[in-house]
Structure formats: C-alpha cells, structure tokens
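Asks: from the sequence below, what's the structure:
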Amino acid sequence: MHKFENVDVFVSLDAIMRQNTAFYQSDFEIDKQIIQKAAASPAAEDKTLLWLSRPSGTHCFRERDVFLKDTGPHNTWRFYAEQTRDHILAYAVTITGSEDGKMKGSLYELDYPQHFKHVIDHALPADTYTLIYENGEREQPAKQPFDATPDPQLGKFERFEAKPNDPEALRYLLQEEKHRRDKLTQGNFKEHIAALQGSRIESEARRILSGLQTLKEPNSPNTTHFMIEVSPYFTQLASSKDTDRLLAMLPYKTLTLGNLKDRRGIYAMVAKDENRDKGLRKPHQSIRAQLAKDKEKAATKKAAAKSKNHDLEV
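Replies: Here you go, the predicted structure:
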C-alpha cells in the first residue's frame, strides 16, 4: 500500500476510476460534490473521506460515518465485500484545499478486503441522530423515523448525521487511522495507474484462459471453436492497446476476437483442434519502453553520483 501526497484529487480519482469502473461513471460527479463540500467545511473530521471504485459505480463517504455502526456509509462500505464479488479499489482521501483551481489533497491506498474487516472490528455505536436545520438542530434516537419536512421552530431541514455514543472514542479512532496512513510509503502515481492497468488486463487474460480450458466440448454455433465472452466490463474500459496486450498474453495461435450473430458481446474463440493446455504468456516489453526505463535509471545514478561528489567537496 502506498500514499500519494499533494495530488490533484479530482484528476487522480478519475484516473483510478477509469481503470475499474466501466459503468455508471456519472457517480463520480456526486463524489466531486461531496469532496467540494468537505473542502468548504471548517470541521477537520469532514476533510477525510473514504472512496471506492467498483465495476458499476463509485461511492464517497466521510471516514467518521463509515466507522459508526448501522449508518448508511458503514453498511454500504461492508456490503460490497459481504454480498458481492465485485473488484473494489478503495482509498482514503484527505483534502488540503484548493490551489490554482485544483482540488488538492492526498490519497492513501486501502486493502479493501482487510479494511472492511477492520471497520467491522472497530466501528462504534451511534444510537442518536442529530437533525440539522437552517436555524438549529435537534436530536432523536437513531431508530426513530424522520423525514425532511421543515421544523416549525428550526426551519428548513438540511441534513442529519449519526452521533457517536462516545465522541472521545471516535476522535481517538480517527487519530489512529491517520497514524496508520502516515506510515505508508510515498508512491509514484503514474506507476500506480500503470500497475492498475496491467492488473486489469492480466486478470481478464487469466479469466479467459481458465474459461477456455474448462470447456469440454466446442461451444461455438457451428461447433468449430471453443469460445468465452470477453467481460463487458473489460471491453467498456479497454483501449485498442489494452486489447492488443490481452491478445499477446493469451497463448493460442488460432485465437480471434469477434461478434456472433444474434448475440451481444465480444467472444474469444480458439479452434477446436488447438491444444488449450497452455499457460499465460507475459508480453515482451517494447524496445522503446526499455530504452526509456534505462535512460531514467542512468539519470538517477548520475544525479546520485553528482550529489555524492558535492558532499565530498571542501
């Protein structure tokens, strides 16, 4: 897990989303509004958020709400681990402010399968809701129903939030979460996106390979090929270069991608006579990419040597 400090939050989260969220990317517009509201809030606890990307949408919540039992954010954060097999990318987001028209802050990688268990183990009870109106607020039991009608004395209803039974325990918990994040190693965000892209392509290649090898009989309409549908999530996100990399990883000479009459989707097809008992191939790195990598290493060594010589000067 890495941290990425002083980044453009909107641009960075958008880049992550486009490696994992194939459908309902418009959810991110709601996330932006939540982040902008957090940036404008004077409360420090409002400026740390938990964000997740799933194949069909995104979510963004205040961290403090995720750690309060039985709240919507808490239940939603748990749902995708407990009730689905969705691939989730999750991050903590801290907002530092606006700079040159950009929303600045830091992102912290979260191991979602581990983090949701951590939330279950450490979440605190919140048996009271604070109902906030334009001219004041009132409290009521969390289980008591309410609506958004105006209050005769307090005016227009604005929002509600869960109130922890032990506010000091929540403050301590959030401080501990910050300490955990601060210990993460600083990462290179471009490399992070490249790794997410590579992982997405390799995961799809492994899924297709496994599917083709599991089939016992040719299943194409004319029974001449074994075929597996390429994931709609992959095809929605993939560029032509992504597709080329996918094909390069699959080890079959007769492999083709194509459509079928009267069927939606794109299918990977292999001739029935080809040996399907092969392992995934790792595509060779391009000469251009290798040269760029070698050039970067040489520049780093040169800078280090120059710094060392400078230190020895009297």
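Asks: when you work out contacts or count neighbours from here on, use the C-alpha atoms and nothing else.
Replies: Will do.
Asks: report the secondary structure state of I132.
Replies: Secondary structure assignment for I132 (DSSP: H, G, I helix; E, B strand; the rest coil): strand.
Asks: in contact with it, which residues?
Replies: Neighbouring residues of I132 by C-alpha atoms under 8 Å, 6 or more residues apart in numbering: R138, F157, E158, R159, F160.
Asks: the second one touches F146, doesn't it?
Replies: No: counting by C-alpha atoms under 8 Å, F146 is not a contact partner of F157; they are 10.8 Å apart.
Asks: between those two, point out the one with more neighbours.
Replies: Legend: neighbour count by other C-alpha atoms under 10 Å for F157 and F146, higher for F157 (18 against 10).
Asks: surely L50 and R64 touch.
Replies: No: taking C-alpha under 8 Å as the definition, L50 is not a contact partner of R64, at 9.2 Å.
Asks: which neighbours do these two share?
Replies: By C-alpha under 8 Å, 6+ apart, no residue touches both L50 and R64.
Asks: find the nearest non-adjacent residue to N135, please.
Replies: L154 (4.8 Å; C-alpha to C-alpha, 6 or more residues apart in numbering).
Asks: and the contacts of I132, which are buried?
Replies: With burial judged by 16 or more other C-alpha atoms under 10 Å, the buried subset of the contacts of I132 is F157, F160.
Asks: would you do the same for the sequence below? I want to compare the two.
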Amino acid sequence: MNKFENVDIFASLGAIMRQNTAFYQSDFQIDKEIFQKVAASPAAEDKTLLWLSRPSGTHCFRESDVFLKDTAAHNTWRFYAEQTHDHILAYAVTITDSEDEKMKGSLYELDYPQHFKHVIDHALPADTYTLFYEKGEREQLAKQCFDAAPEPQLGKFERFEVKPNDPEALRYILQEEKHRLDKLPLGNFKEHIAALQDSRIESEARRILSGLQTLKEPNNPNTTHFMVEVSLYFTQLASSKDTDRLLAILPFKTLTLGNLKDRRCIYAMVAKDENRNKDIRKPRQSIRAQLTKNKEKAAPKKAANSKNHDLEV
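Replies: Now for the predicted structure:
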C-alpha cells in the first residue's frame, strides 16, 4: 500500500476508475459533487473521504460516517465485501486545496478486504440524527423515522447527519487513522496506474485459462474448439493494446477471439487438439521500456526538486 501526495484528485480517481469500473461511470459525477461539498466545509473531519471503485459504479463517503454503525456509509462499505465477489479498489482521500474545478490532495491505498474488517472492529454506535433545514436544525433519535418534508418553522429539508454517542471516541479513531495513513510509503502514481492495468489484464488471462482448462469436451457449435467467454467488464475497459497483451500472455498457438452467430459476446477459442495444460506467459518488457530503464540507470542523479511532478496526473 502506498500514498500519493499533491495529486489532482478528480484526474487521479478518474484514472483509477477507468481501470476497474466498466459500467455506471456516471457515478463518479456524484462523487465529485460530494467532494465539492465537503471541500467547502470548515470541519476538519470532513476533509477525509473514503472512495471505492467497483466493476459497476463508484461510491464516496465521509470517513467519519463509515466509522458509525448502521449508517448508509457504514453498511455500504461493508456490503461489497460481505455480499459480493466484486473486485474493489479502495482509497482514503484527503483534500488539501480546492480552486474552481480542480481539487488537490493525497490518495492512500487501502487493502479493502482488511479495511472493511478494521471498520467493523472499530465502528462506534450512534443513536441521534441531526436534521438540517434551510433555517436551522433539530435532533431526533435514529430509531425514529423521518422524511424530507419541509418544517413549518425551519423551512426546506436539506440533509441529515448521524451523531456518535461518544464524539471524543470518534475523534480519536479518526486521528489514529490519519497517523496510520501518513506512515504509508510514498508511491509513484503513474506506476500505480500501470500496475493496475497489468493486474487487470493478467486477471482476465488467468480467468480465461482456468475456464479453458476446466472444459472436458469442445463446446463450440462445430465441436472443433474449446471456448470461454471474454468478460464483458474486460471488453468494456480494454483498448486494442490491452487485447493484444491479453492474447500475448495466453499460452496457445491456435488462440483466437471471435463472435458466434446470434451472440453478442466475444469468445476466446482454442483448437481441440492443442495442449491446454499450460500456464500464462510472463509478458516481455517492450524495447522502448528497456531503453528507458537503461537510460535512467546511466543518467547522473540530479538534485531533488521541491515539487514531484511524477505524482501529478
């Protein structure tokens, strides 16, 4: 896990999303609105959010809400780990500067399967809602139902927040979270995106390979090939170069990608006579990448600049 400092938050999260979220990318527009709202808040605890990318959408919550039991934020953060097998990319995000359409800050990688367990172990009970209206606010017990109807004295309903039973305990948890995240090593964001791309392609290759090896008999209509459907999530996100790399690391001479009549899916097909008991190939480094790496090794070291542009997107 790494941290990435002084990045363009929207550009960086957008780049992460495009490596994992194939459908409902419009969710990210809602996330941007949440970021803009909390950026305008004077409360320090509002400046850290938890964000996740899943194959069909994204979510963004205030960190403080995730650590309060029975809130929508807490339940949703747990849901994708407890109830689905979705591949989740999760990050903590701190806002340091906001101007016009741009927002600067830091991203912190989260190990989502571990983090959601951490949330379960440390989340606090909360039994009070604060309801905000255009002319004031009121409190009520969380167990009591409420709607978004206007109040005669307070006017139009705007939003609500959950209050912890022990505010000091929540502040302590958030401080500990900050200290833990600050200790993460500094990473290179461009390299991080490249690693996510590599992982996405390799995961799809392994899924296809496993599917082909599991088949007992050829399953195409002419019974001449073994075939496995290429994931819709992969095809939605993949560039032509991604597809070329997928084909390059699958270890079959007769491998082709194609459609079947009356089916919109793309299939990976291997001739029935080919040996399928193989492992994926390790991708060879491109000549350009090798030359760049050798050039960097040979170049004399320069004095460090005050601003690290490699962390910007």
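Asks: TM-score for these two?
Replies: Comparison of the two superposed chains (TM-score structural alignment, normalised by the length of structure 2) gives a TM-score of 0.95, and 304 aligned residues with a C-alpha RMSD of 1.2 Å.
Asks: quick revisit: distance to L237 of structure 1 added to the contacts of I132 of structure 1, as CSV?
Replies: Listed next are the contacts of I132 of structure 1 as CSV, based on distance: C-alpha to C-alpha, whole Å:
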residue, distance to L237 of structure 1
R138, 46
F157, 40
E158, 38
R159, 36
F160, 37
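Asks: now do the same end-to-end measure for stretch 108-115 of structure 1.
Replies: In stretch 108-115 of structure 1, first residue to last residue: 12 Å (C-alpha to C-alpha, to the nearest Å).
Asks: which one of the contacts of I132 of structure 1 is nearest to M1 of structure 1?
Replies: Minimum distance to M1 of structure 1 across those is 33.6 Å, recorded for F160 (C-alpha to C-alpha).
Asks: ok, the closest one - contacts?
Replies: Contacts for F160 of structure 1 (C-alpha under 8 Å, 6+ apart) come out as Y129, T130, L131, I132.
Asks: ok, those residues in structure 2: which stay?
Replies: Retained in structure 2 (both residues aligned by TM-score structural alignment, their matches' C-alpha atoms under 8 Å) from the contacts of F160 of structure 1: Y129, T130, L131, I132.
Asks: so what's the residue count around Y129 of structure 2?
Replies: Close neighbours of Y129 of structure 2, defined as other C-alpha under 10 Å, add up to 19.
Asks: now do the contacts for it.
Replies: Contacts of Y129 of structure 2 by C-alpha under 8 Å, 6+ apart are E139, Q140, L141, A142, F160, E161, V162, K163.
Asks: of these - the most surrounded one?
Replies: Within the contacts of Y129 of structure 2, neighbour counts (other C-alpha under 10 Å) peak at V162, which reaches 23 neighbours.
Asks: shared neighbours, F157 and F146 of structure 1?
Replies: With C-alpha under 8 Å, 6+ apart, F157 of structure 1 and F146 have no common neighbours.
Asks: about what we covered before: of the contacts of Y129 of structure 2, which are reproduced in structure 1?
Replies: Contacts conserved in structure 1 for those, using both residues aligned by TM-score structural alignment, their matches' C-alpha under 8 Å: E139, Q140, L141, A142, F160, E161, V162, K163.
Asks: which of those residues fall in helices?
Replies: The helices in this structure, assigned by DSSP state H, contain none of those.
Asks: ok, these vs Q114 of structure 2, which is closest?
Replies: V162 (24.7 Å).
Asks: who touches that closest one in this structure?
Replies: By C-alpha under 8 Å, 6+ apart, the contact set of V162 of structure 2 is D65, L68, T71, A126, D127, T128, Y129, T130, A142.
Asks: format the contacts of Y129 of structure 2 as a markdown table; extra columns: distance to L247 of structure 2.
Replies: Listed next are the contacts of Y129 of structure 2 as a markdown table, based on distance: C-alpha to C-alpha, whole Å:
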| residue | distance to L247 of structure 2 |
| --- | --- |
| E139 | 59 |
| Q140 | 59 |
| L141 | 58 |
| A142 | 54 |
| F160 | 51 |
| E161 | 50 |
| V162 | 50 |
| K163 | 53 |
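Asks: A helix includes Q25 of structure 1, no?
Replies: No: applying three-state DSSP, one finds Q25 of structure 1 to be coil, outside a helix.
Asks: mind listing what it touches?
Replies: Q25 of structure 1 is in contact with M17, S56, G57, T58, counting by C-alpha under 8 Å, 6+ apart.
Asks: so which of those belong to helices?
Replies: Going by DSSP H, the helices hold M17 from the contacts of Q25 of structure 1.
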